[in-house]
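**Student:** coords below, sequence missing:
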C-alpha cells in the first residue's frame, strides 16, 4: 500500500513518514508490548490530499489575526474531498481489522521529540465507529495541525510551515477499566530512582489533558515498590483527609503497580535508556500500551 502502514511495519526511523506517535507505537510492538491493533495513514496521505499551505506574513503574537487565518485553513481541510485511492486504502485496512470502534489520533512529524514537546497540540478522537466517521475524524486531525495554538507553538519553536505535516493513527480502542500515565523518572524532583504513576478509572484522555486529578503513586526503581500513594480527592472531599478517615484505595493494586512499572522499564530500556512518558490502559486482566515519548521536562 502507498499511503497506509500497519503499526508492526513501523520503527523509530519512520518518524518522517508516520509521525512521532505512529513511529513510537511501531517500536512498542517491536519491543513485544501488548499494543491495540491499528495502522497509520502516513504523511504521504496528508500531502497527497492537502494542498501546500503558505501562511501570510503575520505577527505570531496577534492571536485574533492568527485565529482568523487558521480557522479558514481548518475549514478548507475539513471540507476537502479525499481521493479515491486514499479512501480505498484506509477503508480496506479498517475492514481487515474488523471495523472496530477506534481511536483516531494525530501524529505529527514534529512531535514527541527529545528537545520539544508537541504533545496535545493536535487532536485525538475516541470511540469512532463506522467508515464515514473514521474518514471525517482523519480530516479533523489534519485540520488540528493548523489550529491557532498549534501554529503559534510551531512558529515560536522555530519550525517553518514547510515542516508541518501530519500522519494519523487509527487504532482499536483498548479495554479501559483504568487508564494512566507512567513517568519512568520522577519529573517533579528529577529523582532517577523513582517513577510516578498517575491513574484514573475509565478512559485516560481527561488525565492526559490535565482535566482531572488522578490517583498517584511514587514507586521505587527497579522493583516497583510503592514509596508513596496520594489518592484522588473524592467529590466534595478535601484533598487533605483527616486522620480519622479510612485510607483510600486507589484504582490499581500494589501488584498492578509493580506490573506496570516492570513493563515501563522494559520500554525505557528499548528506547536506549531515555526516560519515557508512557500512556497505558488496563482491562480484561491486561495492560495495553498506547504511547511512549521522551520526557521533555527533566533538567540536565
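**Tutor:** Yes, it's here. A quick note: this is a predicted structure, and the numbers were derived from the prediction, not measured.
**Student:** When you work out contacts or count neighbours from here on, use the C-alpha atoms and nothing else.
**Tutor:** OK.
**Student:** Return the distance of stretch 12-30 from the chain's centre.
**Tutor:** From the chain centre to the centre of stretch 12-30 is a distance of 12 Å (C-alpha atoms, centre = their mean, to the nearest Å).
**Student:** neighbouring contacts of that stretch?
**Tutor:** 7-11, 34-35, 40-44, 106-113, 166-169, 267, 289-293 (C-alpha atoms under 8 Å, 6 or more residues apart in numbering).
**Student:** Just to be careful, could you list which of the residues you listed are in strands?
**Tutor:** 40-41, 106-108, 166-169, 289-293 (DSSP state E).
**Student:** Specify which member of those residues is nearest to residue 53.
**Tutor:** When the ones in strands among the contacts of stretch 12-30 are ranked by distance to residue 53 (C-alpha to C-alpha), residue 166 comes first, at 12.8 Å.
**Student:** next, the one to line up against it:
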C-alpha cells in the first residue's frame, strides 16, 4: 500500500512506488527506504506520512490550541505546562476516518491483529529529533493507532518546543511522520553497529538490545577473499524487552559469554551492506543492525551519518568505547 497517508517501508523495490521524500516520511525512514531499494534488508513495515499528521491536526482543529499555548508560553507560562496541554489535546483528539482506514489497512497487510510491531517517531528536522516516543511489541490495530497519536503528540515535548523556539521554527508548520515496522526480536538474538574504516569494516555485536562496552569486535575485509579478525568481548550482561516501552538488563548465560554473536557469513553480509551504504550516501555511515532471535535474519534498523566513536581494545574480553551510548530498538 502506497498512498498520501501511508507508504510502504521494506525491501521490495517493485512495490516502492512513492518517492523517498524525507519531508513526507522523515529522515530516519527515508534512509532505511533508500537502503531497501539497494537490496539491504530492513524490517517490513510502513510509514504514516506528514500528510497524515497534517490531516489529523486539521480535522481535530488543533491549530488554535497549539497557537494559544505557545502564546502563553512566550508570555511567561511554564513551558512544561504549556507543552503538556498541547500533548493532552493531541491524545484526546479523534483521528480522521480516512487516516484510520489507511493505517489499519497497512497493518492488515503485515498480518493484522496478533502481528507484533514497533511504532516510533521519524522526525523531519533535527530540532524535533529528541527523546522521541517509541512503542514495542504492539499486537492490535487499536494499539497501533494509539501509538501513532502519541508519536504525533511527542512533537510538543518540552524539549522539542524549546528547540524550535531557539531556532525560530514555526510550531504550526512542523510535522511528525511515524514508522510502523514488524518487530525484530533482537532481545532473543543480538544487535550492534557496522561502519567502514578505509579498507575494512568494523563490526560490533552484543547479545540482546543495544551495544555494550564489552561487545564482540570484528574487522572484516570484504572482497573476493574476505578476511575476518575476531575479538570476543566479555558480554556479561544484555538488554531485553520488558513492557511496551521498557527494557531491562539481565546477566548473560555462560554459553553466551563464551560464544561469538555473529557467524562469518553474517559478518560478510554486514560488511557488504556497509560498503553499499557508504557508496549510496557518498559519505561514511554507521549502520545499526539487529539479529532476530526467532528467524535468524539480520536487518538494518537505523542509518546514521558519520563514523562512530573509536574503540580501543585494552585486554582480552574487555574494551573501551569512547564515549559509550547504548541504542535500543
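**Tutor:** Great, that's in hand. Remember, predicted model here, so these are calculated numbers, not experimental data.
**Student:** Any chance of a markdown table for the ones in strands among the contacts of stretch 12-30 of the first structure, columns distance to residue 179 of the first structure?
**Tutor:** Shown next, in a markdown table, are these (distance: C-alpha to C-alpha, whole Å):
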| residue | distance to residue 179 of the first structure |
| --- | --- |
| 40 | 23 |
| 41 | 25 |
| 106 | 19 |
| 107 | 20 |
| 108 | 23 |
| 166 | 26 |
| 167 | 24 |
| 168 | 22 |
| 169 | 19 |
| 289 | 10 |
| 290 | 10 |
| 291 | 12 |
| 292 | 14 |
| 293 | 17 |
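**Student:** farthest-separated two in the residues you listed?
**Tutor:** Taking C-alpha to C-alpha, the two most distant members of these are 166 and 289; they sit 21.8 Å apart.
**Student:** Of the two, which one has the most company?
**Tutor:** residue 166 (30 against 24; other C-alpha atoms under 10 Å).
**Student:** ranges for the helices of the first structure?
**Tutor:** 15-30, 43-49, 63-78, 84-96, 131-144, 148-156, 205-208, 254-270 (DSSP state H).
**Student:** Tabulate the ones you listed (TSV), appending mean neighbour count and distance to residue 226 of the first structure.
**Tutor:** Shown next, in TSV, are the helices of the first structure (neighbours: other C-alpha atoms under 10 Å; distance: least, C-alpha to C-alpha, whole Å):
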stretch	mean neighbour count	distance to residue 226 of the first structure
helix 15-30	26	25
helix 43-49	19	42
helix 63-78	16	45
helix 84-96	15	41
helix 131-144	21	38
helix 148-156	17	37
helix 205-208	16	21
helix 254-270	18	7
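**Student:** Tabulate those helices (JSON lines), appending distance to residue 284 of the first structure.
**Tutor:** As requested, those are exported to JSON lines (distance: least, C-alpha to C-alpha, whole Å):
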{"stretch": "helix 15-30", "distance to residue 284 of the first structure": "19"}
{"stretch": "helix 43-49", "distance to residue 284 of the first structure": "34"}
{"stretch": "helix 63-78", "distance to residue 284 of the first structure": "36"}
{"stretch": "helix 84-96", "distance to residue 284 of the first structure": "23"}
{"stretch": "helix 131-144", "distance to residue 284 of the first structure": "26"}
{"stretch": "helix 148-156", "distance to residue 284 of the first structure": "36"}
{"stretch": "helix 205-208", "distance to residue 284 of the first structure": "19"}
{"stretch": "helix 254-270", "distance to residue 284 of the first structure": "13"}
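**Student:** and residue 195 of the first structure, which of these is closest to it?
**Tutor:** Going by C-alpha to C-alpha, the one of the helices of the first structure nearest residue 195 of the first structure is helix 254-270, 7.8 Å.
**Student:** for the closest one, packing partners?
**Tutor:** Secondary-structure packing of helix 254-270 of the first structure (3 or more C-alpha pairs under 8 Å, 6 or more residues apart in numbering; DSSP states H and E): strand 276-283.
**Student:** Now do the strand it packs on: distance to the chain's middle.
**Tutor:** 10 Å.
**Student:** Excluding its own residues, what touches it? List them.
**Tutor:** 174-185, 203-204, 264, 267-268, 287-295.
**Student:** what's the answer for stretch 166-177 of the first structure, then?
**Tutor:** 17-19, 21-22, 36-46, 100-109, 126-127, 138, 141-142, 145, 201-203, 281-284, 288.
**Student:** Any of the residues you listed buried? List them.
**Tutor:** Among these, those classed as buried by 16 or more other C-alpha atoms under 10 Å are 17-19, 21-22, 36-46, 100-109, 126, 138, 141-142, 145, 201-203, 281-282, 288.
**Student:** List the contacts of residue 268 of the first structure.
**Tutor:** Counting by C-alpha under 8 Å, 6+ apart, residue 268 of the first structure has contacts 184, 274, 275, 276.
**Student:** Could you see which of those carry over to the second structure?
**Tutor:** With both residues aligned by TM-score structural alignment, their matches' C-alpha atoms under 8 Å, the contacts of these that the second structure also has are 274, 275, 276.
**Student:** From residue 139 of the second structure, how far out is the residue mapped onto residue 86 of the first structure from the second structure?
**Tutor:** Here residue 86 of the first structure is matched to residue 99 in the second structure, going by TM-score structural alignment. Here the criterion is C-alpha to C-alpha, to the nearest Å. By it, residue 99 of the second structure lies 19 Å from residue 139 of the second structure.
**Student:** what's the answer for residue 298 of the second structure, then?
**Tutor:** Distance from residue 298 of the second structure to residue 139 of the second structure, by C-alpha to C-alpha: 22 Å.
**Student:** More neighbours: which of the two?
**Tutor:** Counted by other C-alpha under 10 Å, residue 298 of the second structure and residue 139 do not tie: residue 298 has more neighbours, with 23 against 17.
**Student:** Excluding covalently adjacent residues, which one is nearest to that one?
**Tutor:** Spatial nearest neighbour of residue 298 of the second structure, chain neighbours left out: residue 291 (4.5 Å); criterion: C-alpha to C-alpha, 6 or more residues apart in numbering.
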